[in-house]
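generate coordinates for the sequence data below:
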Amino acid sequence: MTQDETELKPAQYLLEERIEAFKNKALLMESCEKYYLLLLSVLVSFISVFLANVAFARCGGLDLTIHKHHYEARATIDQSEDCSIGTYHLIIKTPGRKVSYFTVQREGWLRQMWFEPLNKSQQPSVVLWLQNVGSGSYGKLNVYVPSIKHADLYVRTKITPLSPTVKGYQGHDRYTVTDGSLYLSFPRYRPHDPNCCPSDGQAIFKYDFQNKKWIEQ
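Alright, predicted model coming up:
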């Protein structure tokens, strides 16, 4: 073995050690990077869910307004109120009538509003669809019609809710107003269906104003 080889060996070992240390450091950094990325992903998911829940829990500031020629209906929820419970305010303006004001206790949030004639009437009615926040998403209609006794005002009329004993009914209501009629549709459940997966088709009911009940179509 020459002197040069003897002197080279320690330098070679030192270089190999440094390379190995660099590799270990790189692996450690890669492992830490993956950990931090995973932690960041979890944190972002948590913040997204939190913000979604906050946005859903606070649906105040809602403003539903319909203008039709000289007719106007406006339903609002105060800025500070929750979606699940509180009040809503309704203003109805029509030609030849006084402005009608309502402040109504509610359970659920205002899903949709219609402003059109019902049951062959010549005057428009206001239909408000309220939806519960719970897993069943049960709906409710609040309907305001021109008063017969007080020709210059609107009054709230009662809409009989669908019987909970209807076959396969577990909520998830959807309301529509078509050609002056109220319709309710919902998915039918079989006895052992989970809440996510109804398997017995779709049911459609139409409201009978004369007999005050829902009729299956």
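
drop to CA atoms for contacts and neighbour counts, all remaining ones
Noted.

what's the burial count for the residue nearest to Ser100 when sequence neighbours are not counted?
Spatially, and ignoring its direct neighbours in sequence, Ser100 is nearest to Ile92 (5.1 Å; Cα to Cα, 6 or more residues apart in numbering). Ile92: 22 surrounding residues under other Cα atoms under 10 Å.

which helices and strands sit right next to the helix or strand where Ile92 lies?
Ile92 is part of strand 85-93 when elements are defined by DSSP states H and E. Here strand 85-93 is seen to pack against strand 71-76, strand 100-107 when contacts are counted using 3 or more Cα pairs under 8 Å, 6 or more residues apart in numbering; DSSP states H and E.

quick one: buried residues of it?
Buried residues in strand 85-93, defined by neighbour count with 16 or more other Cα atoms under 10 Å: 86-88, 90-93.

again with stretch 152-164
For stretch 152-164, the neighbour count (16+ other Cα under 10 Å) marks 153-155, 159, 162 as buried.

next one: the helix or strand that contains Leu28 to chain centre, how far?
Assigned by DSSP H and E, Leu28 belongs to helix 3-57. Helix 3-57 sits 42 Å away from the centroid of its parent chain (Cα atoms, centre = their mean, to the nearest Å).

one more, so I can put them side by side:
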Amino acid sequence: MYTKLMVTIALAAFFSTTVQAEPFFAQRVLQGVTFQVESPHDSSINQVIVRANMSGDSLGQMQAEADGTITNVEIEDLNADGYPEIYIYVNSAGSGSYGSLIAYASNRNKSLSEVYLPSIEDSPEISRGYMGHDEFFVGEGTFVRRFPLYQNGDTNSKSTGGTRQIQYKLLAGEAGWILRQDRVVEF
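I've put the predicted structure just below:
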């Protein structure tokens, strides 16, 4: 009886202190285009809705599925064509915190197209030592992905191999936009 009561109290305390993640909402404006991003952040897989408009005219609404939760949103014009892009950074649940990107570009402020980031696994040289913990940011005309490098025997919580940074340029693709690897730096 006493053990059952203790378990009941422990479970009640756990569930009363478990906090649901807050829904995500962000609004960013660049070059007259307003982007709105929202996600419920209520599970390990979340729907993401991106809306864009300019002077009240809709450029479109896009939906994506995020493997994790949104950690940041940035808006930039990486290719300096006068039309902005939105970059939505996602980290997966779990100890690896594997990063992914959801991104869209304005097509001459008429519509939106997806921006594609090639997978780390597409390049054996780049994926060597990769175990997640990604950081993303934009700056100086490039999109940057940075992550710690793991050597044999390293645990996921402690890397000893330094850091790899991949810089990408935004280029027009066949059916949208692609972030093409420009430079890889290790430190």
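
superposing both, give me the TM-score.
After superposition, the two chains reach a TM-score of 0.76 (TM-score structural alignment, normalised by the length of the second structure), with 167 aligned residues with a Cα RMSD of 2.8 Å.

which one of the helices and strands packed on strand 85-93 of the first structure is the most hemmed in?
Ranked by mean neighbour count, those are led by strand 71-76 with a mean of 18 (mean count of other Cα atoms under 10 Å).

picking that back up, now distance to Leu110 of the first structure too, for the buried residues of strand 85-93 of the first structure, in a markdown table please.
Below are the buried residues of strand 85-93 of the first structure laid out as a markdown table (distance: Cα to Cα, whole Å):
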| residue | distance to Leu110 of the first structure |
| --- | --- |
| Gly86 | 11 |
| Thr87 | 10 |
| Tyr88 | 8 |
| Leu90 | 11 |
| Ile91 | 15 |
| Ile92 | 16 |
| Lys93 | 20 |
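
and which of those residues is nearest to Tyr71 of the first structure?
Nearest to Tyr71 of the first structure among those is Lys93, at 5.7 Å by Cα to Cα.

in the second structure, what residue corresponds to the closest one?
By TM-score structural alignment, Lys93 of the first structure lines up with Asn53 in the second structure.

tell me the contacts of its match?
Contact analysis of Asn53 of the second structure by Cα atoms under 8 Å, 6 or more residues apart in numbering lists 33-35, 59-60.

now do 6 Å
Applying Cα atoms under 6 Å, 6 or more residues apart in numbering to Asn53 of the second structure gives the contacts 33-34, 59.

out of those residues, who's nearest His133 of the second structure?
Thr34 (29.8 Å).

how about the closest one, what's its partner in the first structure?
Alignment note: Thr34 of the second structure maps to Glu72 in the first structure; criterion TM-score structural alignment.

which residues touch that match?
66, 92-93.

Three-state assignment for Pro95 of the first structure, please.
Secondary structure, DSSP: H, G, I helix; E, B strand; the rest coil: Pro95 of the first structure is coil.

so how many other residues sit close to it?
When neighbours are defined as other Cα under 10 Å, Pro95 of the first structure has 11 of them.

could you do the one 4 residues further on as well?
In terms of burial, Val99 of the first structure registers 15 neighbours under the definition other Cα under 10 Å.

same check, this time on Thr17 of the second structure
For Thr17 of the second structure, the count of nearby residues is 9 (other Cα under 10 Å).

that one and Leu11 of the second structure, how far apart?
10 Å (Cα to Cα, to the nearest Å).

before we move on, what about Gly96 of the second structure?
To Leu11 of the second structure, Gly96 of the second structure is 27 Å away according to Cα to Cα.

what of Ile126 of the second structure?
Distance, Ile126 of the second structure to Leu11 of the second structure, by Cα to Cα: 44 Å.

the two: which is more packed in?
More crowded of Ile126 of the second structure and Leu11, by other Cα under 10 Å: Ile126, with 15 against 12.
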